[in-house]
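Asker: Please find the sequence and the predicted model below.
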Amino acid sequence: MIKLIAIDLDGTLLTKDRTISDENKSAIKKAKELGVKVVLCTGRPLLGMVHYLEELNLREIGDYGITYNGGLVQKTDTGEIVSQKTLTQVEVQELYRLSQAINVPCNFIDLEQIYEPPYPKNRDSLYPTVMNALPYVPVMMDELAEDAAINKVVFCYEQQELDEAIDKIPEAFFEKYTIMKSRPILLEMMHKEVDKGKGIAILCDLLGIKADEVMALGDEANDHAMIEFAGLGVAMENATAEIKESAQFITKNNDEHGVAHAINKFVLQKVDSMSK
């Protein structure tokens, strides 16, 4: 029986115009009324999904959110941190030097702001087109505090040029950090122990929920770990080939209420059949 539903946002719960369909809202509402934990799992900060949480009535006592791709597990009613893993100032400096070496812009984010260090000449970051929930603050790298706790570093640029740059990243970086694409134009780098699967595992341990009682829904590379962790991994029809290969079920696409389709099939209909 499914006791926790972990749902990615962009490309999964949200339509192309970044809204939540009435069908998805209804299915989530019914699942929550049955006592199922519904947890939004995203690369965004909590402030970047508050309006969605409010739409879905997921800011009550006992509701949780997984943000920064699993680096942060929080209570959504208060923002209280349950678990957090961050990058050190030394690690951020190293990743910034990498961005300069492969000629792509770099930003890094903590709980309160998005930092804008000097970009390569004529190669401004596209991150402001993706994330505007936190203020952007210019910073020189020698001004970054020694005790800085950075949740993630991002490289955000035109897809083709970003992909070419990614091919130039030495393998040692992939061994030292969690590195994944969350959008065609966005590469994210985090503490090695961070991914959505580990974030859900921490929450499940807290709530006494087993992996085989979890359904996870996603579409992109940053959802791979939670698709593999969950007893039931669900890929969107619009998901990458890798995600589809890892999933046990492929639902409808994000514009055809794929989240609602999966919840109805594996949660609501199962309950109906058991009650007969």
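Answerer: Right, received. Where do you want to start? Numbering: from 1, shown residues only.

Asker: okay, CA-based contacts and neighbour counts for the rest of this
Answerer: OK.

Asker: Counting neighbours, what do you get for Thr78?
Answerer: Thr78 is flanked by 12 other residues according to other C-alpha atoms under 10 Å.

Asker: go on, the one 4 residues further on?
Answerer: Val82 has 15 neighbouring residues, counting by other C-alpha under 10 Å.

Asker: And for the one 10 residues further on?
Answerer: Counted with other C-alpha under 10 Å, the neighbours of Val92 add up to 23.

Asker: before we move on, what about Ile102?
Answerer: Using other C-alpha under 10 Å: Ile102 sits among 17 other residues.

Asker: Kindly report the same for Asp147.
Answerer: Counted with other C-alpha under 10 Å, residues neighbouring Asp147 total 9.

Asker: and it, how far is that from Val259?
Answerer: According to C-alpha to C-alpha, to the nearest Å, Asp147 and Val259 sit 40 Å apart.

Asker: what's next to stretch 64-72, contact-wise?
Answerer: With C-alpha atoms under 8 Å, 6 or more residues apart in numbering as the contact definition, stretch 64-72 has outside contacts at 38-46, 58, 73-77, 81-86, 151-152, 190-191, 194-200, 222.

Asker: so how far is that stretch from its chain's centroid?
Answerer: 7 Å (C-alpha atoms, centre = their mean, to the nearest Å).

Asker: list the contacts for the residue positioned nearest the centre of the chain?
Answerer: What sits nearest the mean C-alpha location of the chain, by C-alpha atoms, centre = their mean, is Thr42, with 2.4 Å. By C-alpha under 8 Å, 6+ apart, Thr42 lies in contact with 8-9, 66-70, 196.

Asker: Helices of the stretch 151-276 of the chain, residue ranges please.
Answerer: Here the stretch 151-276 of the chain has its helices, by DSSP state H, counting those that start in this stretch, at 159-166, 171-176, 196-207, 224-229, 241-246, 258-263, 269-275.

Asker: same check, this time on the stretch 1-150 of the chain
Answerer: 22-33, 50-55, 89-102, 127-130.

Asker: Give me the buried positions along the second one.
Answerer: Neighbour counts using 16 or more other C-alpha atoms under 10 Å place 50, 52-53 of helix 50-55 among the buried residues.

Asker: alright, now check it against this:
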Amino acid sequence: MRRIQLVALDLDGTLLNEKREIPLSLVERIEDLQARGIHFVVATGRLYPAALPYARQLALKGPLIACNGAMIRDTKDDRTLHHLTLDRGQGREILKELQKEKEDILRFSFFGDQVVTDTPHLFTEKYEKALGLSFSYVNNLHDHMEECFLQDHHPTMIVLMTESSVTARITDKIFQRFGDQVFVTNSHDYFTEVLHPMATKGQALAQVASMLGLSQGAVMAIGDNRNDLSMIEWAGTGVYVGNAPAGLHERANYVTKEYQSWGVLEALDKFFPE
């Protein structure tokens, strides 16, 4: 069995349990593996500030992959190591396309460490509570984005939040409209996320491995959803936890029987025997 030296962990639906906590037994297991020289990196769709507390809890010192791979920050000093954003044309056209939707939706965009929306909605409270963030409200997201472009401040990601029954249709619509001009993914059944075409967890994980001087074969990635697929396929050992959509299982090297954080613990026990 190849020697794994770096483990990338998704947060929501993977490392975190249903209470959005990391069980103590998993914290201790990760601490033990770090003491044995194994590196860990959080790789999440969350903004950096919403992911940092979990990295701190695990005493991770080094890169953190945020915004589905569009951003890599150093947890030691918060320095930005890598940041991919949408350009003016992409941002404008994506918002224009989303404004055509008649469904009950929440549109918002990530600008640096800020979440901006022009559609106050019941979903905002759910999202704020889930990620420990507060929205900044503007009258018109398109106008706000244009003002940001004039200051050379580009959006990291544009997100649509709606009922899960609508998400697949909108995701497909954006993919058909923009093709490889952007990267479209889903971190949850109710999110459609649009990013720079190279902004994936897979490319970000490859950069982190390179920073650490590690080969692809020395890397394991563990996730639960479509936005994790790129890193699971890139890593030498790709793992989906048991709660991942069934259609993704065949894309991984291993699928755990356990769900969420208990699936992570199962994977660590399998690939790092005592």
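Answerer: Received the coordinates, thanks. Not measured: the values here are computed from a predicted model.

Asker: coming back round to it: any chance of the helices of the stretch 1-150 of the first structure in JSON lines, plus distance to Lys16 of the first structure?
Answerer: Formatted as JSON lines, the helices of the stretch 1-150 of the first structure follow (distance: least, C-alpha to C-alpha, whole Å):
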{"stretch": "helix 22-33", "distance to Lys16 of the first structure": "14"}
{"stretch": "helix 50-55", "distance to Lys16 of the first structure": "15"}
{"stretch": "helix 89-102", "distance to Lys16 of the first structure": "30"}
{"stretch": "helix 127-130", "distance to Lys16 of the first structure": "13"}
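
Asker: Which of those helices sits closest to Ser275 of the first structure?
Answerer: helix 22-33 (15.1 Å; C-alpha to C-alpha).

Asker: now Cys156 of the first structure, nearest residue through space, not along the chain?
Answerer: What sits nearest to Cys156 of the first structure in space, not counting adjacent residues and going by C-alpha to C-alpha, 6 or more residues apart in numbering, is Leu186, at 4.5 Å.

Asker: cool, Gly37 of the second structure as well?
Answerer: With sequence-adjacent residues excluded and distances taken as C-alpha to C-alpha, 6+ apart, Gly37 of the second structure is closest to Gln5, at 7.4 Å.

Asker: And the one you found, what's its match in the first structure?
Answerer: In the first structure, the residue paired with Gln5 of the second structure according to TM-score structural alignment is Lys3.

Asker: Asp32 of the second structure now?
Answerer: Checking TM-score structural alignment: Asp32 of the second structure goes with Lys30.

Asker: Its match and Leu186 of the first structure: what is the separation?
Answerer: Counting by C-alpha to C-alpha, the gap from Lys30 of the first structure to Leu186 of the first structure is 34 Å.

Asker: So if I had to pick from those two, which one is more boxed in?
Answerer: Taking other C-alpha under 10 Å, Lys30 of the first structure and Leu186 do not tie; Leu186 has more neighbours (20 against 15).

Asker: Quick check, the more buried one in contact with Glu161.
Answerer: No: Leu186 of the first structure is beyond contact range of Glu161, at 11.3 Å (criterion: C-alpha atoms under 8 Å).

Asker: Please verify my assumption that the match of Gln5 of the second structure contacts Leu207.
Answerer: No: look at Lys3 of the first structure against Leu207 with C-alpha under 8 Å: they stay out of range, at 10.0 Å.

Asker: Those two - which one has more neighbours?
Answerer: Counted by other C-alpha under 10 Å, Lys3 of the first structure and Leu207 do not tie: Lys3 has more neighbours, with 20 against 12.

Asker: OK, contacts around the residue nearest to Gly37 of the second structure?
Answerer: 37-39, 214, 218-220.

Asker: Is it possible to mark the buried ones in those residues?
Answerer: Listed as buried from the contacts of Gln5 of the second structure are 38-39, 214, 218-220; burial here means 16+ other C-alpha under 10 Å.

Asker: could you dump these to CSV with distance to Pro23 of the second structure?
Answerer: Output for those, formatted as CSV (distance: C-alpha to C-alpha, whole Å):
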residue, distance to Pro23 of the second structure
Ile38, 19
His39, 19
Leu214, 29
Ala218, 26
Val219, 23
Met220, 21
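
Asker: if we take the residues you listed, which one ends up nearest to Phe271 of the second structure?
Answerer: Met220 (9.3 Å).

Asker: show me the residues around the residue mapped onto that closest one from the first structure that make contact.
Answerer: Using TM-score structural alignment, the partner of Met220 of the second structure in the first structure is Met215. Applying C-alpha under 8 Å, 6+ apart to Met215 of the first structure gives the contacts 2, 4-6, 230-234.

Asker: From those, which land in strands?
Answerer: 4-6, 232-234 (DSSP state E).

Asker: want to try JSON lines for the residues you listed, with distance to Ile179 of the first structure and neighbour count as columns?
Answerer: Formatted as JSON lines, these follow (distance: C-alpha to C-alpha, whole Å; neighbours: other C-alpha atoms under 10 Å):
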{"residue": "Leu4", "distance to Ile179 of the first structure": "26", "neighbour count": "27"}
{"residue": "Ile5", "distance to Ile179 of the first structure": "24", "neighbour count": "24"}
{"residue": "Ala6", "distance to Ile179 of the first structure": "21", "neighbour count": "25"}
{"residue": "Leu232", "distance to Ile179 of the first structure": "24", "neighbour count": "22"}
{"residue": "Gly233", "distance to Ile179 of the first structure": "21", "neighbour count": "26"}
{"residue": "Val234", "distance to Ile179 of the first structure": "22", "neighbour count": "28"}
